[in-house]
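In: Only the shape, not the letters, is given here:
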């Protein structure tokens, strides 16, 4: 079974500042169409969508204070990719919330928070090898 892209949306106060962090600091490239006050990135199996907090709350019909942050996992294709991404986080001024380490089940990952406090796990899994098309596959199937 192919691992499909996961789309996550995070509300932000300052989209320009996050663009500087992710594009300038981490070197992530924008992907897909943009709406005013938003930006999309693709990394590993995730599409990361950053949307202006007020806009997202209005569209969702909720109070802006209820647009809580969550921890998002971004799967990469090797342990070296985890190390590379985490080093970029440090250089860009992000906060390492849990250093890179080997975990149960053979996982290798680390956690960081961006300037707005959005939390991310960068993870490599031995259960998600890279397929012939370059995409990650679940369970080697």
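Out: It's in. Just so you know, these numbers come straight off a predicted model, no measurement behind them. Residues are numbered from 1 along each chain as shown.
In: make it CA atoms for all contacts and neighbour counts henceforth
Out: Fine.
In: What residues of stretch 81-96 count as buried?
Out: By 16 or more other CA atoms under 10 Å, the buried positions in stretch 81-96 come out as 81, 82, 83, 85, 86, 88, 89, 92, 94, 95, 96.
In: also this one, for the comparison:
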């Protein structure tokens, strides 16, 4: 059996957060979506569960962090090109995101930008030249 990852995020406005994730390229899985949660498919093995604060609280005894005030996680999605990085960020901004809460990263063979979702979670979108990726982190760091 292949392994899957489910990223669970607390959200204030489920519909707005779902629209934001759709702008990043995710699709909704209606079998696991209701008025308290939305299952968003990133790939065959990666899913984001958007959970209302009440629903999220059912899974943890800890208080929900304010992602606008602190960083609890950085999420990064790959892109097929530099242009796709920019268009993905632009779509996410149109869906309520805030572009570039951190500086753009342009290392020639690696290019990335970030966008904060309506709740403040930071989503990075990154492209890396396939030849550079084959050489690994040390080769990229040397640039």
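Out: Structure's in. What do you need? All of these numbers come straight from a predicted model, not from anything done at the bench.
In: rewinding a little: sitting in helices, which of the buried residues of stretch 81-96 of the first structure do you find?
Out: 81, 82, 83, 85, 86, 88, 89 (DSSP state H).
In: Save those as TSV, and put in distance to residue 60 of the first structure too.
Out: Shown next, in TSV, are these (distance: CA to CA, whole Å):
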residue	distance to residue 60 of the first structure
81	35
82	33
83	36
85	32
86	32
88	33
89	30
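In: Closest one of the residues you listed to residue 129 of the first structure?
Out: residue 81 (13.3 Å; CA to CA).
In: Map that closest one onto the second structure.
Out: Using TM-score structural alignment as the criterion, residue 81 of the first structure maps onto residue 84 of the second structure.
In: which ones are touching that match?
Out: By CA atoms under 8 Å, 6 or more residues apart in numbering, no residues touch residue 84 of the second structure.
In: And the strands in the second structure?
Out: 5-11, 27-29, 37-41, 46-52, 74-78, 98-99, 105-106, 110-116, 122-128 (DSSP state E).
In: Adding distance to residue 142 of the second structure, write these out as JSON lines.
Out: What follows is those, written out as JSON lines (distance: least, CA to CA, whole Å):
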{"stretch": "strand 5-11", "distance to residue 142 of the second structure": "31"}
{"stretch": "strand 27-29", "distance to residue 142 of the second structure": "37"}
{"stretch": "strand 37-41", "distance to residue 142 of the second structure": "35"}
{"stretch": "strand 46-52", "distance to residue 142 of the second structure": "31"}
{"stretch": "strand 74-78", "distance to residue 142 of the second structure": "21"}
{"stretch": "strand 98-99", "distance to residue 142 of the second structure": "28"}
{"stretch": "strand 105-106", "distance to residue 142 of the second structure": "14"}
{"stretch": "strand 110-116", "distance to residue 142 of the second structure": "12"}
{"stretch": "strand 122-128", "distance to residue 142 of the second structure": "14"}
